[in-house]
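> My questions concern the predicted model and sequence given below.
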Amino acid sequence: MNHGRDLEQELFRFHFENGNPQNAVALLLRYQGENGGFRNMGEGHSAIPNGIDTSMAFQCLSEVGASSSDEVVQKGMQYIMDSYDHELGCWHPRPNERSKGWTDNPCAELVGFLYEYRDLVPEDFLKDVTEHAIDNMSTIHTSEEPRQFYFLEALSLFRLAIRIDELFKSFILEKLKKDIMEIIETDSSKWSTVYCAKPFFFASSPESPLFLPIKEHVIKSLENEISTQSENGHFILNWNTDEEGAKVWKSIWTMDVLKALKNHKMIDL
């Protein structure tokens, strides 16, 4: 509350002080451009609305239970549909970064939010992007790169799975369960120093469908967050960024860890 962004402060009030969710919804309007897309959420661009910041904004909207009747959601959904590249069959993550085609981060995640607010989405469009999501997810691990390299894509697929219709949900989750031990980093010595998938990313709550297979690692990774917490309260970033980026991500990261600790009953409230 002393160093974090206004958005995480409002999310803290919502999760820990029975804050009004509409305050967070209203605040997100400040991050929304005239075209409905979001900017300055930490990933894409500070001034130009873009796909990856829009996916991050919808994480927050979903978190506080924003509905299809909220104007910010309606405009955001329209942006997602309008910004889809029908020729390449994808969304471009950043305004200065044109994809060659589908990448699960953020494309799969954006499809997930189309499902969450599907009453605002034409069925033929939803069917088309769903086919792209399912057809392309099988190519995620064809590279010789270690699977840890793909954890952001895996997270996007996970966020799609928890929102999509049951048949596809089971299909995606089975693939993730099969690969999960290769996606997450289980070496605790790397959690604070190497950019990697900490186990709790995939199970921020015991209700996560991926929790049981990695339960031991999830709890250990959260215990590590507690033991390495900085003196001023933020949780340690495991990658390098500039001063402004660090300020934003310390705020995001700290809120994410606090939510996970609360969900796993590792905070005395």
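Perfect, thanks for sending it.
> switch to C-alpha atoms for all contacts and neighbour counts from now on
Fine.
> if I've got this straight, residue 221 is in a strand?
No - counting by DSSP: H, G, I helix; E, B strand; the rest coil, residue 221 is not part of a strand but helix.
> roughly how far apart are it and residue 58?
26 Å (Cα to Cα, to the nearest Å).
> now swap in residue 202 and tell me
18 Å.
> Same check on residue 261?
Counting by Cα to Cα, the gap from residue 261 to residue 58 is 22 Å.
> putting a second one here so we can go through both:
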Amino acid sequence: MNLSPGQWKKAKDYVQQNARPLEQKLFNYHFEEGSKDEAIHELSCYQNEDGGFGRSIEPDFRLDSSSPLATTIGLQKAKELKLTASHPIVQKAMNYLQNEYNEENEGWNAVPEKVNSVPHAPWWHFDLERGHCGVQTTWANPNAEIVGYFHRFQPDHPRLKEWTEKAIIELTGLVEPIDMHDFLCYEKLLNEVEGKNKSTLFNILSTNVRKTVCTDPERWNEYVAKPLQVASEPSSPFYEILEDVVQIQLGKELESQHHDGFWQPTWSWFGHYEETWPDAETEWRGILTLEMLKVFKAHHMLVTI
């Protein structure tokens, strides 16, 4: 079971011709022995003077100014590029997150109110009465992920113990099944902690993973948590638990590649900002295609790279 040379060429051509420069340079970095510095430069183009990320790095909200959620995307890419805590991109991003911490909420607001003034998916709309966007139904998203970046890049932060304890308390209080995005944020935290915290998080998440992940292939064209989102490579902590459905999804993904070479997002903006969604959709196609190729590479399913 492999991605055929023809499928590989179509995916490669799609990324090189249609994806954002960031995904193009990341593709070159991962598959073409391309320049890491060029990929870092493209990532830096999404970082603002205040250290946070914006500029539509998350295609579903077209906000130039910084937000904690967009900054988590930037830090995901920084981790992918193996940037260290001393790298200026990381230092500035972490300083931004430090400054954005909200004492009243004991965490970070995913997006600011000004997101309402730009094209955005309905779930990113900032609810003025609730004081947060629709995605933020629990503390977990994006707070658990952000705490993970403090473990990775600022492990000596004086409040990290407090924030980690808060994260664990919030996880134990989540209603089952754990929401897909909440689970993914905690998975990112799990990957950055050690010792007792790691054991505690893994025990809770591992007992919930098959409740959160949709194991029905007939529903994988819907907006659901799919196995490869949680176990994208064999080294994932949840790979053994999900191995049976991971293998099924790998086969399905081979079949679901569009004839133009991309993998299609399973969501849209549902009639909101219809003039802007096609731009976001094209960007997502590039992102998802790159991510799928990385998955195939991790599973040794690329015939030619």
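Happy to help now that I have it. All values derive from a computational prediction rather than experimental measurement.
> Just the TM-score for the two chains, thanks.
The TM-score (TM-score structural alignment, normalised by the length of the first structure) is 0.92; 261 aligned residues with a Cα RMSD of 1.7 Å.
> Counterpart of residue 265 of the first structure over in the second structure?
Counting by TM-score structural alignment, residue 265 of the first structure lines up with residue 300 in the second structure.
> Kindly apply the preceding question to residue 213 of the first structure instead.
Using TM-score structural alignment, residue 213 of the first structure lines up with residue 241 in the second structure.
> same deal with residue 129 of the first structure?
Under TM-score structural alignment, residue 129 of the first structure pairs with residue 163 in the second structure.
> Quick check: its match touching residue 147?
Yes - Residue 163 of the second structure is within contact range of residue 147, at 6.7 Å (criterion: Cα atoms under 8 Å).
> before we move on, the earlier item: got a list of what the match of residue 213 of the first structure touches?
Listed by Cα atoms under 8 Å, 6 or more residues apart in numbering, the contact set of residue 241 of the second structure reads 206, 210.
> and the alignment partner in the second structure of residue 189 of the first structure, how far is that from residue 226 of the second structure?
Using TM-score structural alignment, the partner of residue 189 of the first structure in the second structure is residue 218. Shown here: residue 218 of the second structure relative to residue 226 of the second structure, a distance of 11 Å by Cα to Cα.
> Comparing the two, which residue is more hemmed in?
residue 226 (23 against 8; other Cα atoms under 10 Å).
> In the first structure, what sits opposite the more buried one in the alignment?
Counting by TM-score structural alignment, residue 226 of the second structure corresponds to residue 198 in the first structure.
> and the match of residue 213 of the first structure, what element?
helix 239-256 (DSSP states H and E).
> helices or strands next to the next helix or strand after that helix in the packing?
Per DSSP H and E, the first helix or strand lying C-terminal to helix 239-256 of the second structure is helix 277-298. The contact analysis (3 or more Cα pairs under 8 Å, 6 or more residues apart in numbering; DSSP states H and E) places helix 277-298 of the second structure against helix 5-18, helix 21-31.
> Have a look at how far, on average, the shortest one is from the first structure.
Think helix 21-31 of the second structure. Comparison of helix 21-31 of the second structure with the first structure after fitting gives an average deviation of 0.9 Å (mean Cα distance after the TM-score superposition for the first structure).
> Any chance you could list what contacts that helix?
Contacts of helix 21-31 of the second structure (Cα under 8 Å, 6+ apart): 15-16, 34-36, 38-39, 42-43, 286-287, 290, 294, 305.
> at 6 Å instead, please
Helix 21-31 of the second structure is contacted by residues 16, 34, 35, 36, 39, 42 when judged by Cα atoms under 6 Å, 6 or more residues apart in numbering.
> among those, which ones are buried?
By neighbour count, with 16 or more other Cα atoms under 10 Å, the contacts of helix 21-31 of the second structure hold 16, 39, 42 as buried.
> Which helix or strand contains residue 182 of the second structure?
helix 180-190.
> Quick one: the residues in the first structure that that helix pairs up with.
Counting by TM-score structural alignment, helix 180-190 of the second structure corresponds to residues 151-161.
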